[in-house]
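I'd like to go over a predicted model; first the sequence, then the structure.
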Amino acid sequence: MAHRIFTTPVAAVYPHYVAKAERTGHDKAEVDEVIRWLTGYDQNGIDRALAEQTDFETFFAEAPAMNPNAPLITGLICGIRVEQIDDPLMQRIRWLDKLVDEVARGKKMTSILRG
């Protein structure tokens, strides 16, 4: 059985990502930067996916180029180690969650982008 988040539009969660960043003095541009880094989408691609209500499954399936450094994203999200998630799609979604958390915590962008 597929998890409900797989069919959830990215646009339904995106405002929460931005709000989380903004609560700690960060902004939408930083959220978009980590999305671009992770997925290879350009800004127009992100905007189009949001406007078209693209679900997470399609968003990641159509990602131009998942970053080869994405497996360097480690740590806990909702009490689960992202590096130990078996389902590839769920892991990608949790990688994105982790990156947004790091933006919200004020981590330096060079560290967030595993640079």
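Yep, it's here. This is a predicted model, so every value here is computed, not measured.

make it CA atoms for all contacts and neighbour counts henceforth
Will do.

in this structure Glu57 contacts Pro88, no?
No - Glu57 lies out of contact with Pro88 (Cα atoms under 8 Å); the separation is 10.4 Å.

between the two, who's got more neighbours?
Glu57 (18 against 10; other Cα atoms under 10 Å).

tell me the secondary structure for the more buried one?
For Glu57, the assignment made with DSSP: H, G, I helix; E, B strand; the rest coil gives helix.

then this one, side by side with the first:
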Amino acid sequence: MKNDYRIPTIKFSKVYPLYVEKAERKNRTREEVDQVICWLTGYTKAGLQRQIEKESDFQTFFAEAPAIHPNSSLIKGVVCGVRVEEIEDPLVRNARYLDKLIDELAKGKALEKIMR
């Protein structure tokens, strides 16, 4: 898994606008992106905004997440050529779960199905 070693230090605030852009290109909304992120991490909208404002890296973002959703293990599929369910490092797996959820949102999947 090339570049996975960099994930902990990448600033969430730099990736978040890319998630929103990807979703908006496919006629989805920032609110839907936020819903998906909050579902996965347990953040409130205000808590998510605080993480963005303080420019947390992914390591901090996931370490401070109130609660990773218990159904996150139901997220399956390939992101960046790797099956997310086979990733052993919890931080990298959570980051890839988030990537997968944003991909599903951008592909038009219903929120009810994304938030298993």
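All right, it came through fine. These numbers come from a predicted model, not from an experiment.

TM-score of the superposed pair?
Put the two chains on top of each other and the TM-score (TM-score structural alignment, normalised by the length of the first structure) is 0.96; 113 aligned residues with a Cα RMSD of 0.9 Å.

for the first structure, what spans make up the strands?
Here the first structure has its strands, by DSSP state E, at 76-77, 80-81.

for the ones you listed, which one sits closest to Val18 of the first structure?
Among the strands of the first structure, strand 76-77 comes nearest to Val18 of the first structure, with 17.3 Å by Cα to Cα.

who touches that closest one?
82, 94, 97-98 (Cα atoms under 8 Å, 6 or more residues apart in numbering).

recalculate using a threshold of 6 Å.
Among residues not part of strand 76-77 of the first structure, none is counted as a contact by Cα atoms under 6 Å, 6 or more residues apart in numbering.

in space, not sequence, find me the middle residue of the first structure.
Centroid-nearest residue in the first structure, with Cα atoms, centre = their mean: Leu96, separated by 2.2 Å.

aligned to that residue, what sits in the second structure?
In the second structure, the residue paired with Leu96 of the first structure is Leu98, using TM-score structural alignment.

and that match, how close does it get to His69 of the second structure?
In this view, Leu98 of the second structure and His69 of the second structure are 11 Å apart by Cα to Cα, to the nearest Å.

before we move on, what about Asp57 of the second structure?
According to Cα to Cα, Asp57 of the second structure and His69 of the second structure sit 20 Å apart.

ok, now Leu111 of the second structure?
Distance, Leu111 of the second structure to His69 of the second structure, using Cα to Cα: 15 Å.

swap in Gly42 of the second structure?
For Gly42 of the second structure relative to His69 of the second structure (Cα to Cα), the value is 7 Å.

of the two, who's got more company?
The residue with more neighbours, out of Gly42 of the second structure and His69, is Gly42; 18 against 14, by other Cα under 10 Å.

map the more buried one across to the first structure for me.
By TM-score structural alignment, Gly42 of the second structure lines up with Gly40 in the first structure.

its match touches Asn69, doesn't it?
No - taking contacts as Cα atoms under 6 Å, Gly40 of the first structure lies outside contact range of Asn69: 12.0 Å.
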